[in-house]
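Novice: Sequence first, predicted model second:
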Amino acid sequence: MTIEIKAPTFPESVQDGTIATWHKQPGEAVSRDELIVDIETDKVVLEVVAPADGSIAEIRKGEGDTILSNEVIALFAEGAVDAAAAAAPAVAETVEAGAADAAGGAIASPSARKLAGEKGIDLASVKGSGKDGRITKEDVVNASAAAPAPAAAPAAKPASAPAAVAISASGERVEKRVPMTRMRKRIAERLLEASSGTAMLTTFNEVNMGPVMELRKKYKAQFEKSHDGTRLGFMGFFVKAAVEALRRYPAVNASIDNDDVVYHGYQDISVAVSTDKGLVVPVLRSAEHMSLAGVENAIRDFGVRAQQGKLSMEEMTGGTFSITNGGVFGSLMSTPILNPPQTAILGMHKIQERPMAVDGQVKILPMMYLALSYDHRLVDGKDAVQFLVAIKDMIEDPARILLEL
């Protein structure tokens, strides 16, 4: 029985996707619910799994091809593994187009074969990094970058060329060119949109993290024990402080829709999470109703699933205010960029001990710089500064968060 494998249904905000990686090739045995292909969109990488036990009969969309929602990307042959193995030679001859013979028995993805043909690279000389030694597109790119210079160059040199050739090879400046991913392209587009489409300004302040650090030190073990292993971090305090500050300054929680200002009666906090493929911003829905433990647990879950590529598009859509923490990478100060259509974003940074004047005396305190970037079209400088001061006051005296002072 042949089953059509279709691309997932994309949300309205996503027009199309790109085939990122085929994890299974035609004729290769596949178990039910086993991952067979990754589809990359502007926001997230979607996984498509096998509908049953069997094998892929035909790949209709190769790696790098653009696909639409619900478009047929492959045909799947349902059946026992033995039957699939028997059909493999014929399928391989059609889909691989003689690639095994051309590559001296090497197995390569369609995109790798295409690129190798364009660059004149013998696949037999390329070491595959994929499953079962399969040659991927990146392997061909790396082989191309590491390939020696054409023979014509040394031929033009005198007979004493061997030494010169060795020096040239050792001093070669290698370049690697890879296509920009869809997610990286979308991030670039949004950053340019924020820079050119908003009147963005940034205001700074500094906060003494001593009180929060003392609170964590005192209750860390008890908190973790009482909340099933959830660790007490700093993000929970900043999210709760931001929620209270957003209530006081609704313009910071608003957004601009053409000529209208939309004031949100809820606080959906977007939390920036870094992954190998780019920055994603999953949303804490109705953060005003979440406990400190709930916030910490949700952020930890976002971080784990973001690294695994398991976040859904719905989880990264929306948000009324963003928080980003460059301090985890050692950033002392930065200017965060707005996440349209939001009108403000809070930037946290590295905690660093500095000498501070306290009551006429110099003390060493754990200080953090805070940055608030805001859209001056909607948020006045006065509101932005007071918003940041409100967060500073609540972090320096955490009881204010509980008492809503």
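Specialist: That came through, no problem.
Novice: Could you use CA atoms for every contact and neighbour count after this?
Specialist: Will do.
Novice: And the helices in the stretch 251-400 of the chain?
Specialist: For the stretch 251-400 of the chain, applying DSSP state H, counting those that start in this stretch gives helices covering 292-308, 381-396, 399-403.
Novice: Just put those helices in a markdown table and tack on mean neighbour count.
Specialist: Formatted as a markdown table, the helices of the stretch 251-400 of the chain follow (neighbours: other Cα atoms under 10 Å):
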| stretch | mean neighbour count |
| --- | --- |
| helix 292-308 | 18 |
| helix 381-396 | 19 |
| helix 399-403 | 13 |
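Novice: Nearest to Ser274, out of these?
Specialist: helix 292-308 (7.9 Å; Cα to Cα).
Novice: quick revisit: of all the helices of the stretch 251-400 of the chain, which lies closest to Ala155?
Specialist: It's helix 292-308; of the helices of the stretch 251-400 of the chain, that one is closest to Ala155 (Cα to Cα) at 49.7 Å.
Novice: which other helices and strands contact the strand or helix carrying Phe238?
Specialist: Using DSSP states H and E, Phe238 falls within helix 235-248. Helices and strands touching helix 235-248, by 3 or more Cα pairs under 8 Å, 6 or more residues apart in numbering; DSSP states H and E, are helix 292-308, helix 381-396, helix 399-403.
Novice: measure Arg186 to Met180 for me?
Specialist: 10 Å (Cα to Cα, to the nearest Å).
Novice: Check His376 too.
Specialist: 32 Å.
Novice: now swap in Gly128 and tell me
Specialist: Gly128 is 22 Å from Met180, by Cα to Cα.
Novice: Please apply the same query to Ile299.
Specialist: Ile299 is 28 Å from Met180, by Cα to Cα.
Novice: same deal with Ala99?
Specialist: 27 Å.
Novice: what's the answer for Ser31, then?
Specialist: Counting by Cα to Cα - Ser31 and Met180 are separated by 32 Å.
Novice: The two: which is more packed in?
Specialist: Ser31 (17 against 9; other Cα atoms under 10 Å).
Novice: So the more buried one versus Lys6, what's the distance?
Specialist: Ser31 is 17 Å from Lys6, by Cα to Cα.
Novice: mind listing what Val72 touches?
Specialist: Val72 is in contact with Glu4, Ile5, Lys6, Ala7, Arg60, counting by Cα atoms under 8 Å, 6 or more residues apart in numbering.
Novice: wait, the last one sits on Phe76?
Specialist: I take that to be Arg60. No: look at Arg60 against Phe76 with Cα atoms under 8 Å: they stay out of range, at 11.0 Å.
Novice: Show me which of those two is the more surrounded one.
Specialist: Phe76 (23 against 12).
Novice: also this one, for the comparison:
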Amino acid sequence: MSIEVRVPTLGESVTEATVATWFKQPGDSVAVDEMLCELETDKVTVEVPSPAAGTLGEIVAAEGETVGVDALLATLSEGEGAAPAAKPEAKAEAAPEASGGGEAVDVMVPALGESVTEATVSTWFKKAGDTVAQDEMLCELETDKVSVEVPAPAAGVLSEILAGEGDTVEAGGKLAILTAGEGAAASAPAAAPAPQAAAPASSTGKDVEDAPSAKKLMAEKGIDPANVQGTGKDGRIMKEDVIKAASGAAAAATAPAPAPAPAAAPRAPSPAEDAAREERVKMTRLRQTIARRLKDAQNTAAILTTYNEVDMTEVMALRNQYKDAFEKKHGVRLGFMSFFTKACCHALREVPEVNAEIDGQEIVYKNFVHMGIAAGTPQGLVVPVIRDADQMSFADLEKAIAEKGKRARDGKLSMAEMQGGTFTISNGGVYGSLMSSPILNPPQSGILGMHKIQERPMVINGEIKIRPMMYLALSYDHRIVDGKGAVTFLVRVKEALEDPRRLLMDL
């Protein structure tokens, strides 16, 4: 029986995708739900699973082709080809029997977070035949949102690695086979020295796990963790710490060398020597998505930025007056983001084109505000969306912002939580930025950039006074927003922040 493999629903307002990668070729046996290919849209990467077990027939849409929703991708022959696909699994199950009398334990892909169905094996810290302790890190997986470390489920010997570095694995899939119990001693005579090898790590007095990239680099360079000063949380050793320690050791080794003769001219390093000091790291999926979307925004929209400055005196005074009572009643701290969100919602009602978007030959005006709050994470910039922000109170906004920020840092945001925004606020001031020009978050037409609050001398009623000032930047799509509308929007935000009572009076 022939089954059609078609393009699934691609998400809100997305009508087409590009075939990025085929994981299977015609004639290959596939299991039900096994990934056949990967599609890329301007918002998200979509994987297409096999609708049934069988044999992949004809590939209709090749890599690089653009396809619409429900377009035919390939055909699948159900039934006959299903049996061969089970052979690798049978081999994996049979392998532990040869390793000794110990119990075979499967090392599985752990839960990867909401809406994340697959990951890439980035690094194996152990190889087949190595002795491992329970909860010792075996490998590191990388997803679009977060890196996941996989610990050993039991003490024993790593018998077989089923997914090598660079392989894509599904949530709940099998990574390796571990021989526990008696089989551990029979398979690896080197198991006895393992406690001694672990001694340097325990002698540091830390009970935190060092960064996987740092451990890998220390192993490559033969650096003792005891000689590296960790700068991460709770003394965790990061990759930068290892690089610093390695460069310090190299400098110490070369220090006693005699000075070169005065007549010797400095020798320029060769390209090969420069290349040896370079480090190439593959971009994460999240970073690739960020890069693609930012470039698409520049190529598509007519981005222009207008600037203003706001005196934060009144907002800071109001916050200082009520922050303790606010936190006591609502259980959340009163920050500046709720003031800016309220001010933007207020201004968007007067200048609705900043809250609109272009769809083909039409302008879509939104009669609601789904506010995107840009958040920096170790993996990259993400923009969780607070829906119907214009209907929320200060307390509701602060709670939502805090909750979305925590989920972003933990890598637990779903794609649904990052879609549907109508306007975005980006706060570069938390990193010390004094002035910047933010890039639009398509298909939105406006983004407000907040910056560092800095005291500056200002002329107030003919007198020079020191005031806490902040530069504001509004980047907007000039195809839909005129200069008058952009300036008006920014002035309304400035007025609301310099006199917060206007927000209460809806002025």
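Specialist: Yep, it's here. From a predicted model like this one, the values you see are computed outputs, not experimental measurements.
Novice: Can you pull the TM-score for these?
Specialist: After superposition, the two chains reach a TM-score of 0.71 (TM-score structural alignment, normalised by the length of the first structure), with 361 aligned residues with a Cα RMSD of 4.6 Å.
Novice: equivalent range in the second structure for the helix holding Phe238 of the first structure?
Specialist: Using TM-score structural alignment, helix 235-248 of the first structure corresponds to residues 337-350 of the second structure.
Novice: got a list of contacts for the matching stretch?
Specialist: Under Cα under 8 Å, 6+ apart, the answer for stretch 337-350 of the second structure is 315, 354-355, 369, 371, 389-390, 394, 397-398, 425, 489-490, 492-493, 496-497, 503, 506.
Novice: same thing with stretch 417-424 of the second structure?
Specialist: 12, 354-357, 366, 369-374, 382-387, 441, 444-448.
Novice: So how do I select the buried members of the residues you listed in ChimeraX?
Specialist: Buried residues among the contacts of stretch 417-424 of the second structure (16 or more other Cα atoms under 10 Å), as a ChimeraX selection:
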select :354,355,356,357,366,369,370,371,372,373,374,382,383,384,385,386,387,441,444,445,446,447,448
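Novice: mind listing which of the contacts of stretch 417-424 of the second structure are in strands?
Specialist: Glu357, Met371, Gly372, Ile373, Val382, Val385, Ile386, Gly446, Ile447, Leu448 (DSSP state E).
Novice: how close does the fifth one get to Met137 of the second structure?
Specialist: Spelled out, it's Val382 of the second structure. Distance, Val382 of the second structure to Met137 of the second structure, using Cα to Cα: 28 Å.
Novice: same thing with the first one?
Specialist: In this structure, Glu357 of the second structure and Met137 of the second structure are separated by 47 Å, where distance is defined by Cα to Cα.
Novice: can you check the second one too?
Specialist: Look at Met371 of the second structure and Met137 of the second structure: by Cα to Cα, they are 39 Å apart.
Novice: Tell me roughly how far the helix holding Phe238 of the first structure lies from the second structure on average.
Specialist: Its aligned residues in the second structure lie a mean 1.4 Å from helix 235-248 of the first structure after superposition (mean Cα distance after the TM-score superposition for the first structure).
Novice: what distance separates that helix from the centre of its chain?
Specialist: Offset of helix 235-248 of the first structure from its chain centre (Cα atoms, centre = their mean, to the nearest Å): 25 Å.
Novice: swap in stretch 37-49 of the first structure?
Specialist: 12 Å.
Novice: Can you give me the first-to-last residue distance of it?
Specialist: Between the opening and closing residues of stretch 37-49 of the first structure there is a gap of 7 Å (Cα to Cα).
Novice: which helix is the longest one in the second structure?
Specialist: Using DSSP state H, we find that the single longest helix of the second structure is helix 313-330.
Novice: Now do that helix against helix 394-409, angle only.
Specialist: Between helix 313-330 of the second structure and helix 394-409, the angle comes out at 80 degrees (axes from the mean of the first three to the mean of the last three Cα atoms, to 10 degrees).
Novice: which other helices and strands contact helix 313-330 of the second structure?
Specialist: helix 483-498.
Novice: against the first structure, where does the helix it packs on fall?
Specialist: With TM-score structural alignment as the criterion, helix 483-498 of the second structure aligns to 381-396.
Novice: Give me the mean distance between that stretch and the second structure.
Specialist: Overall, stretch 381-396 of the first structure averages 1.2 Å from its counterpart (mean Cα distance after the TM-score superposition for the first structure).
Novice: Give me the distance between that stretch and the centre of its chain.
Specialist: 30 Å.
Novice: Kindly report the same for stretch 362-382 of the first structure.
Specialist: Distance, centroid of stretch 362-382 of the first structure to centroid of chain: 26 Å (Cα atoms, centre = their mean).
Novice: contact partners of that stretch?
Specialist: By Cα under 8 Å, 6+ apart, stretch 362-382 of the first structure touches 198-210, 251-252, 256, 332-338, 343-357, 384, 388.
Novice: Can you say which of these are buried?
Specialist: 198, 200-202, 204, 207-210, 251-252, 256, 332-338, 343-352, 384, 388.
Novice: next structured bit after whichever strand or helix holds Leu138 of the second structure?
Specialist: Assessed by DSSP H and E, Leu138 of the second structure sits inside strand 137-142. For strand 137-142 of the second structure, the following helix or strand on the C-terminal side (DSSP H and E) is strand 147-151.
Novice: can you tell me the mean distance of that next one from the first structure after alignment?
Specialist: Averaged out, strand 147-151 of the second structure is 6.4 Å away (mean Cα distance after the TM-score superposition for the first structure).
Novice: all helices for the stretch 51-200 of the first structure, in order.
Specialist: 81-95, 99-102, 110-119, 137-146, 152-155, 161-170, 182-197.
Novice: any chance of the ones you listed in JSON lines, plus mean neighbour count and distance to Gly233 of the first structure?
Specialist: Shown next, in JSON lines, are those (neighbours: other Cα atoms under 10 Å; distance: least, Cα to Cα, whole Å):
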{"stretch": "helix 81-95", "mean neighbour count": "16", "distance to Gly233 of the first structure": "49"}
{"stretch": "helix 99-102", "mean neighbour count": "15", "distance to Gly233 of the first structure": "53"}
{"stretch": "helix 110-119", "mean neighbour count": "17", "distance to Gly233 of the first structure": "44"}
{"stretch": "helix 137-146", "mean neighbour count": "19", "distance to Gly233 of the first structure": "38"}
{"stretch": "helix 152-155", "mean neighbour count": "10", "distance to Gly233 of the first structure": "59"}
{"stretch": "helix 161-170", "mean neighbour count": "12", "distance to Gly233 of the first structure": "49"}
{"stretch": "helix 182-197", "mean neighbour count": "15", "distance to Gly233 of the first structure": "28"}
